[in-house]
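Student: whatever this is, show me its structure:
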Amino acid sequence: MATLDDVRRIADSLPGSEERTTTGGIAWFVRRKPYAWECHPWPSIPDDIRAILATELVVAVKVADRIDGIALVQMEPDVFLRTTTPWSEPKVAFRLAAITADHLAELVTDAWRVQAPKYLRDEFDAVANGAESTEPEV
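Tutor: Presented below is the predicted three-dimensional model:
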């Protein structure tokens, strides 16, 4: 079961990532652009989704395209919520307790990539590629 600490750990590993407390909970930003955030049961959210948000920890992340979010909801409707608010589109929200650790890392990292400038993505990729090439050359 994933927690906000897991999101925090992943976000802390991303260059330029910053955590802030907002009126809706915790959110993560890169260069002042939100890429992941804790969802709050705002009155503007449909009643069935608001009931879930009131009882479960739900996180939303930016996605590259609205179709990506729709595809995730269709593939795993028990994990991903069909909608929250029209703000910060495109995005997808998911039940934190239902997401696997690997999928969480992928979602948060991909959301960061959507919002991060190229120089930070390049910095992240350079570190990731350096970590992969730990084998000595022969």
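
Student: only C-alpha atoms from now on, for both contacts and neighbour counts.
Tutor: Will do.

Student: so what's the residue count around Glu56?
Tutor: Residues lying near Glu56 (other C-alpha atoms under 10 Å) number 14.

Student: can you show me the strands along the protein?
Tutor: Under the criterion DSSP state E, strands of the chain are mapped to 17-22, 25-30, 33-38, 58-62, 80-81, 91-95.

Student: other residues contacting the first one?
Tutor: Think strand 17-22. For strand 17-22, the surrounding residues in contact (C-alpha atoms under 8 Å, 6 or more residues apart in numbering) are Arg8, Ala11, Asp12, Ile26, Ala27, Trp28, Phe29, Val30, Arg31.

Student: quick check: buried residues in it?
Tutor: Ser17, Glu18, Glu19 (16 or more other C-alpha atoms under 10 Å).

Student: and stretch 111-120, by the same measure?
Tutor: Under 16+ other C-alpha under 10 Å, the buried positions of stretch 111-120 are Ala111, Trp112, Arg113, Val114, Gln115, Ala116, Leu120.

Student: next, the structure of the following sequence, for comparison with the previous one:
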Amino acid sequence: MATVRDVERVIARLPEVTEGLRFGHRTWYVGKKSFAWVRPFSKADLKRFGDETPPDGDILAVATADLGEKEALLSAHPGPLFTIPHLDNYPALLVHLKSTPPKLLREIVEDGWLAVAPRQLAEQYLQR
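Tutor: Take a look at the predicted model:
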């Protein structure tokens, strides 16, 4: 349901975001911290899927506040949100854009931004 264009629209509403490349992939930052990045599967990732078919289409990685939030989100939205072994013990999850409703995408990306934004900037944003 969602596309990278939808991601761009959500991110355009967030203050002080810059875009760059990290490992050759589009990455969005607030300050020097990344909060969302396009995350295609590596050969090692694909190998770990074994006989299981990996999700097709664009995949977005998004930061979470901590591992507890990551687990809660994964439990609440098991279809569009998932993780892979590469992200074990790392506060980020993956979003299968093709199966993500726009409202969920907006919430996940905004939460990712809030997870890494400077405290004062995040507080100003939440008070708008």
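
Student: for Ala131 of structure 1, state which of the contacts of strand 17-22 of structure 1 is nearest.
Tutor: Taking C-alpha to C-alpha as the measure, Ala131 of structure 1 sits nearest to Asp12 out of these, at 17.0 Å.

Student: check contacts around that closest one.
Tutor: Per C-alpha under 8 Å, 6+ apart, neighbours of Asp12 of structure 1: Glu18.

Student: let's see that with 10 Å instead.
Tutor: For Asp12 of structure 1, the contacting residues are Asp6, Glu18, Glu19, Trp28, by C-alpha atoms under 10 Å, 6 or more residues apart in numbering.

Student: of the residues you listed, which pair is most distant in space?
Tutor: Of all pairs drawn from these, the greatest distance, 14.9 Å, lies between Asp6 and Glu18 (C-alpha to C-alpha).

Student: what distance do you get for the most centrally placed residue in structure 2 to Leu104 of structure 2?
Tutor: When C-alpha atoms, centre = their mean is applied to structure 2, the residue found nearest the centroid is Val62 (1.9 Å). Counting by C-alpha to C-alpha, to the nearest Å, the gap from Val62 of structure 2 to Leu104 of structure 2 is 12 Å.

Student: which neighbours do these two share?
Tutor: Common contacts of Val62 of structure 2 and Leu104 (C-alpha under 10 Å, 6+ apart): Val95, Glu110.

Student: coming back round to it: list just the nearest of the contacts of Asp12 of structure 1 to Glu76 of structure 1.
Tutor: Of these, the one sitting nearest to Glu76 of structure 1 (C-alpha to C-alpha) turns out to be Asp6, at 20.5 Å.

Student: that closest one maps to what in structure 2?
Tutor: Applying TM-score structural alignment, one finds that Asp6 of structure 1 aligns to Asp6 in structure 2.

Student: how many neighbours does its match have?
Tutor: Asp6 of structure 2 has 15 neighbouring residues, counting by other C-alpha under 10 Å.

Student: likewise for Leu4 of structure 1?
Tutor: Here the number of neighbours of Leu4 of structure 1 (other C-alpha under 10 Å) works out to 16.

Student: report the contact partners of it.
Tutor: Counting by C-alpha under 10 Å, 6+ apart, Leu4 of structure 1 makes contact with Ile10, Ile26, Trp37, Glu38, Leu57, Val58, Val59, Leu96, Ala97.
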